[in-house]
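Undergrad: structure of the sequence below:
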Amino acid sequence: MTYRILADITVLVHFLWIVFLIAGAYWGRKYRAVRNVHLAGMGFALVSQVFGWYCPLTHLEVWLRAHQDQAAAYAGSFIVYYTEKLIYISVSPAMIFVVTLVLIGINIFVYARTLRQAEGH
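TA: This is a model prediction of the structure:
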């Protein structure tokens, strides 16, 4: 059961990481440390898309699920079920790549606009 709980926590953290990558520029405009983590995360997301890598959180979840005791596993939780549906949607890798590029573009636009406003332009 420990592996199952850890796998469920991993799915939740994965979901929160994805939300952060999508909307992190909101907080990154105000806090340099958040901006640095957000930009590094977007950079890693881009590199992983280009090279066809999976997120390390995906590998961790798969490993945890492979090690869980099937006899002791419970049916699952509502939150994890729907979170997994959001994270592991069935779309082509090309579509994921395009969406990643669009989201990176939007975040770069937000950061560029913030920097221009900070410089007084």
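Undergrad: please make it C-alpha for all contacts and neighbour counts, starting now.
TA: Noted.
Undergrad: against residue 95, how distant is residue 42?
TA: Distance, residue 42 to residue 95, using CA to CA, to the nearest Å: 17 Å.
Undergrad: for the comparison step, fold the sequence that follows:
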Amino acid sequence: MIYRLVWQATTVAHFLVIAYIALGGFLAWWRPRLVWPHLALCAWGLVQLSGLVECPLTALENWARARAGERGLLPGGFIDTYIEGVVYPEAYVWHVRLAVIAVVLASWAGLAIRIRRRRRRPARTPGTSAAPEPEASR
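TA: As a prediction, this is how the structure comes out:
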């Protein structure tokens, strides 16, 4: 029972990580510090696309599935098991990947614009209005 719970929790975590990779840049518009974990996960996603290393979440899920007496994920891991051919047809893999990359880049461009606008705004001190005070006539 516990292994089944571990595998299902890992599946949920996988979906959340993938959603954060795709949309986390927009969360950074709200909280700019969130861009750092987003950048890290995007870099990790690119490493995963290379196929050189196994995702630790995939390894954990396969371990828990084996202990629960279930078969592991397909050789392509989480994406091949739960997303490709399920959420979108396998023939559109590169279309979807390019769309996700475009969404991520758009979120980063929007974040850069928002940060630039914040820096250009004059700083407000508590208790003052944003409008400049009129100059005294001489």
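Undergrad: tell me how they score on TM after superposing.
TA: The TM-score (TM-score structural alignment, normalised by the length of the first structure) is 0.68; 107 aligned residues with a CA RMSD of 2.9 Å.
Undergrad: residue 42 and residue 95 of the first structure: who's more crowded?
TA: residue 42 (23 against 10; other CA atoms under 10 Å).
Undergrad: can you classify the more buried one by secondary structure?
TA: State at residue 42 of the first structure, reduced to three classes by DSSP: H, G, I helix; E, B strand; the rest coil: helix.
Undergrad: that one and residue 20 touch, don't they?
TA: No - in this structure, residue 42 of the first structure is not within contact of residue 20 by CA atoms under 8 Å, at 9.7 Å.
Undergrad: mutual contacts of these two, please.
TA: Between them, residue 42 of the first structure and residue 20 share no contacting residue under CA atoms under 8 Å, 6 or more residues apart in numbering.
Undergrad: where does residue 69 of the second structure fall, secondary structure wise?
TA: For residue 69 of the second structure, there is no host helix or strand (DSSP states H and E).
Undergrad: so what corresponds to it in the first structure?
TA: Superposed on the first structure with TM-score structural alignment, residue 69 of the second structure falls opposite residue 69.
Undergrad: quick one: residues contacting that match.
TA: Contact analysis of residue 69 of the first structure by CA under 8 Å, 6+ apart lists 1, 3.
Undergrad: measure residue 103 of the second structure to residue 33 of the second structure for me?
TA: With distances taken as CA to CA, residue 103 of the second structure is found 19 Å from residue 33 of the second structure.
Undergrad: oh, I was asking about residue 69 of the second structure
TA: Distance, residue 69 of the second structure to residue 33 of the second structure, by CA to CA: 41 Å.
Undergrad: swap in residue 90 of the second structure?
TA: Using CA to CA, residue 90 of the second structure is found at 35 Å from residue 33 of the second structure.
Undergrad: and residue 53 of the second structure, that one's in a helix?
TA: No - Residue 53 of the second structure: not assigned to a helix; according to three-state DSSP it is coil.
Undergrad: excluding chain neighbours, what is closest to it?
TA: Leaving aside its chain neighbours, residue 53 of the second structure sits nearest to residue 47 (7.4 Å; criterion: CA to CA, 6 or more residues apart in numbering).
Undergrad: re the thing from before, which of residue 103 and residue 33 of the second structure has more neighbours?
TA: The neighbour count for residue 103 of the second structure versus residue 33, taken as other CA under 10 Å, is higher for residue 103 (17 against 11).
Undergrad: was I right to think that one contacts residue 23?
TA: Yes - counting by CA under 8 Å, residue 23 is a contact partner of residue 103 of the second structure at 7.4 Å.
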